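*Asks:* Got a predicted structure plus its sequence, pasted below:
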Amino acid sequence: MRPTERYVVNCSILFGELPLLERPAAARAAGFGQVEFWWPWPGVPVPTDAEVDAFCQALEDARVQLTGLNFYAGDMPAGERGMLSDPARSLEFRDSVGVLVRIAERTGVKAFNALYGQRVDGVSPAEQDRVATQNLVYAARQVGAFGGTVLIEPLARGLNGAYPLETAADAIAVIDRMRMEGVENTTFLFDSFHLASNGEDLAKVVHAHAAEIGHVQLADAPGRDHPGTGDIDFAALFGALDAAGYAGRIALEYKPAGATDFTWMENFPT
């Protein structure tokens, strides 16, 4: 295995056999110096100061750099996928942003994934989109104050409830709305599993939206295990990324069938 500076380990989905705060050290022991996390406290928008300190301390003790962090997305294990677009939960979301900013100030993380939220009964899609835009503008301006970027991600249909962003075009439409609001620090999170699961041609997406791609996450499809376990042509994907000039980080965000292992990377592009 040759982990390089280009690869990031998503510690919310990898090393699931370990307690969350032990995973940064496991990533370092496996040869990785960069990690990313989903929101570490599912269903809790404002954790205690002690909980925040313990999370940051685990990163510092492991000597890994936090390079990506999800905004609060509700109770992910229970099936929630963000709350940007839910008018009843805007205050909950905005309260959590202050915590995210504190983590960023301590760790230096500057890339933040904002899950859009599922459609809710009794609220029109147009109203939900309006609320989502307001909350995204707020979040983007908060993290923009220190050079942060907000990432917008489509998710696989059938696995994430009534989540309205399924294609690259859906995510780009949100980014375009942000630009109409004068917000430029919002980019596209290209996740190979979600896009391929929804029938997207990954190389074509890269060519069409290279300028908007702010981050790349890898898992194979179907199955969401490591590359090589499904049908995605990763050689073609990496060729497209290289041709498009993508030089950013690439995160490993797959679900191992067993204990976390990286031997599959021995012949993977670096």
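*Replies:* Structure received.
*Asks:* rest of the way, CA atoms for contacts and neighbours
*Replies:* OK.
*Asks:* Glu105 in helix, strand or coil?
*Replies:* Of the three states, Glu105 takes helix under DSSP: H, G, I helix; E, B strand; the rest coil.
*Asks:* Now do it: how many residues are near it, please.
*Replies:* Neighbours of Glu105 under the rule other CA atoms under 10 Å: 12.
*Asks:* likewise Gly98?
*Replies:* Neighbours of Gly98 under the rule other CA under 10 Å: 16.
*Asks:* What strand or helix carries it?
*Replies:* helix 90-107 (DSSP states H and E).
*Asks:* ok, now Val150?
*Replies:* If you go by DSSP H and E, Val150 is part of strand 149-152.
*Asks:* tell me which strands and helices that strand is in contact with?
*Replies:* Contacts defined by 3 or more CA pairs under 8 Å, 6 or more residues apart in numbering; DSSP states H and E place strand 149-152 against strand 111-113, helix 125-144, helix 168-180, strand 186-191.
*Asks:* ok, and what's touching the shortest one?
*Replies:* Contacts made with strand 111-113 from outside it, assessed by CA atoms under 8 Å, 6 or more residues apart in numbering, are listed as Thr67, Gly68, Leu69, Asn70, Phe71, Gly148, Thr149, Val150, Leu151, Ile152, Glu153, Leu189.
*Asks:* and the helix holding Gly98, which residues are buried?
*Replies:* 90, 92-94, 96-101, 103-104, 107 (16 or more other CA atoms under 10 Å).
*Asks:* what about versus this one:
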Amino acid sequence: MPKFAANLSMLFTKVDFLDRFQAAAEAGFKGVEYLFPYDFEAAEIRRRLEDNGLEQVLFNLPAGDWAAGERGIACHPDRVAEFREGVERAIAYARVLGNTQVNCLAGIKPEGVSDAEARQTLVGNLRYAADKLADAGILLIAEPINTRDIPGFFLNRTEQALQIFDEVAGDNLKLQYDIYHMQIMEGDLAPTIETHFDRIAHVQIADNPGRHEPGTGEINYPFLFAHLDRLGYQGWIGAEYKPAGRTQEGLGWLDAAR
């Protein structure tokens, strides 16, 4: 049976962040993920996890100035030192929170930077992060994101991501497969998941169009959940969607999947 984690950056957003842990547990989730923990003390987040019997599943490496529209800096040639500092910061939080995997957002390719230079920078940063995280017992993952929601995002297809991972080399870098993003960019979801199953460490979900909860769009989530079960998927599935209405009223999909 799948394990579902609430993405606290998308769900329960009318509740203060630290109170979303309780809301997630009350809704029936066993784990949580979110964009970033860095605005809060790691010890306080850990207390919220423990108080609500939740597992910390995932957060991202620092990704630049999110409020200003930055969506990662891993492909930015002039931000390598900042990226490396972010890796150390993420490790410090992960150790306190018991987080065993961290996501790297490749970022939007800067103006004036060639595809080749952005790729070379991304490969170098992923290699650095994978090695540092491996020493700390933490898995590095990275995800392709659709270019409709984030125009110019550098990593946007499964094969592109895996080719870059091959160049990085090593066994501490896996794929975060976001079904919503990949439905937009390439479709063919079930065969792609099966073909690359051994390289997928984390799955995220939202329906399309609208990025709302499963069951509101075109994606056959009951089929895909069963497909992941048949393949023997043991990881978490992150609910990273924008509720169409009140979060609690749209959780029928979760009840049906358990």
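*Replies:* Arrived safely, thanks for sending. Note that the structure is a prediction, hence the values are computed from the model and not measured.
*Asks:* re the thing from before, need the buried residues of helix 90-107 of the first structure in TSV with distance to Glu5 of the first structure, can you?
*Replies:* As requested, the buried residues of helix 90-107 of the first structure are exported to TSV (distance: CA to CA, whole Å):
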residue	distance to Glu5 of the first structure
Ser90	36
Glu92	35
Phe93	32
Arg94	33
Ser96	30
Val97	28
Gly98	29
Val99	28
Leu100	24
Val101	25
Ile103	22
Ala104	20
Thr107	17
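*Asks:* how about stretch 201-208 of the first structure: buried residues?
*Replies:* By neighbour count on 16+ other CA under 10 Å, the buried set for stretch 201-208 of the first structure is Leu202, Ala203, Val205, Val206.
*Asks:* How about stretch 28-43 of the first structure?
*Replies:* Buried-residue list, stretch 28-43 of the first structure, by 16+ other CA under 10 Å: 28, 30, 32-43.
*Asks:* Please report the distance of the most centrally placed residue in the first structure from Gly223 of the first structure.
*Replies:* In the first structure, the centroid-proximal residue (CA atoms, centre = their mean) is Asn113; its distance is 4.4 Å. In this view, Asn113 of the first structure and Gly223 of the first structure are 22 Å apart by CA to CA, to the nearest Å.
*Asks:* Number of residues surrounding Ala257 of the second structure?
*Replies:* For Ala257 of the second structure, the neighbour count with other CA under 10 Å is 14.
*Asks:* sorry, back to before: tell me the counterpart of the residue nearest to the centre of the first structure in the second structure.
*Replies:* Matched by TM-score structural alignment, Asn113 of the first structure corresponds to Asn103 in the second structure.
*Asks:* picking up where we left off before, so can I have a markdown table of the contacts of strand 111-113 of the first structure showing neighbour count?
*Replies:* Output for those, formatted as a markdown table (neighbours: other CA atoms under 10 Å):
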| residue | neighbour count |
| --- | --- |
| Thr67 | 22 |
| Gly68 | 26 |
| Leu69 | 24 |
| Asn70 | 19 |
| Phe71 | 28 |
| Gly148 | 21 |
| Thr149 | 24 |
| Val150 | 28 |
| Leu151 | 27 |
| Ile152 | 27 |
| Glu153 | 25 |
| Leu189 | 23 |
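*Asks:* of all those, which comes closest to Asn198 of the first structure?
*Replies:* Nearest to Asn198 of the first structure out of the contacts of strand 111-113 of the first structure is Glu153 (CA to CA; 12.8 Å).
*Asks:* how about that closest one, what does it touch?
*Replies:* So Glu153 of the first structure contacts Asn113, Ala114, Leu115, Tyr116, Leu165, Ala171, Phe188, Leu189, Phe190, Asp191 (CA under 8 Å, 6+ apart).
*Asks:* Nearest to Arg23 of the first structure among the residues you listed?
*Replies:* Nearest to Arg23 of the first structure, judged by CA to CA, of these is Asn113 at 19.8 Å.
*Asks:* And that closest one, how far from Ser197 of the first structure?
*Replies:* 20 Å.
*Asks:* go on, Arg6 of the first structure?
*Replies:* According to CA to CA, Arg6 of the first structure and Ser197 of the first structure sit 24 Å apart.
*Asks:* So between these two, which is more surrounded?
*Replies:* Between Arg6 of the first structure and Ser197, counting by other CA under 10 Å, Ser197 is the more crowded of the two (21 against 14).
*Asks:* What residue in the second structure is paired with that one?
*Replies:* If you follow Ser197 of the first structure across to the second structure using TM-score structural alignment, you land on Ile184.
*Asks:* any idea whether that match is helix, strand or coil?
*Replies:* Per three-state DSSP, Ile184 of the second structure ends up helix.
*Asks:* ok, the closest residue in space to it that isn't next to it in sequence - contacts?
*Replies:* Among residues not flanking Ile184 of the second structure along the chain, Asn146 sits closest, at 6.5 Å (CA to CA, 6 or more residues apart in numbering). Asn146 of the second structure makes contact with Phe153, Asn156, Arg157, His181, Met182, Ile184, Met185, according to CA under 8 Å, 6+ apart.
*Asks:* Kindly recompute the last result at 10 Å.
*Replies:* By CA atoms under 10 Å, 6 or more residues apart in numbering, the residues touching Asn146 of the second structure are 152-157, 178, 180-186.
*Asks:* Ala114 of the first structure too?
*Replies:* 38, 69-73, 81-84, 135-136, 139-140, 150-153, 186, 189.
*Asks:* do that again at 7 Å, thanks
*Replies:* With contact set as CA atoms under 7 Å, 6 or more residues apart in numbering, Ala114 of the first structure has these partners: Asn70, Phe71, Val150, Leu151, Ile152.
*Asks:* I'd like to know which of the helices and strands packed on strand 149-152 of the first structure lies nearest to Glu60 of the first structure.
*Replies:* The closest of these to Glu60 of the first structure is strand 111-113. By CA to CA, the value is 18.2 Å.
*Asks:* how big's the offset between the closest one and the second structure?
*Replies:* Compared with the second structure after fitting, strand 111-113 of the first structure deviates on average by 1.0 Å (mean CA distance after the TM-score superposition for the first structure).
*Asks:* Give me the secondary structure label for the closest residue in space to Tyr177 of the second structure that isn't next to it in sequence.
*Replies:* The shortest distance from Tyr177 of the second structure to any non-neighbouring residue, by CA to CA, 6+ apart, is to Val203 (4.9 Å). Put simply, Val203 of the second structure is strand when judged by three-state DSSP.
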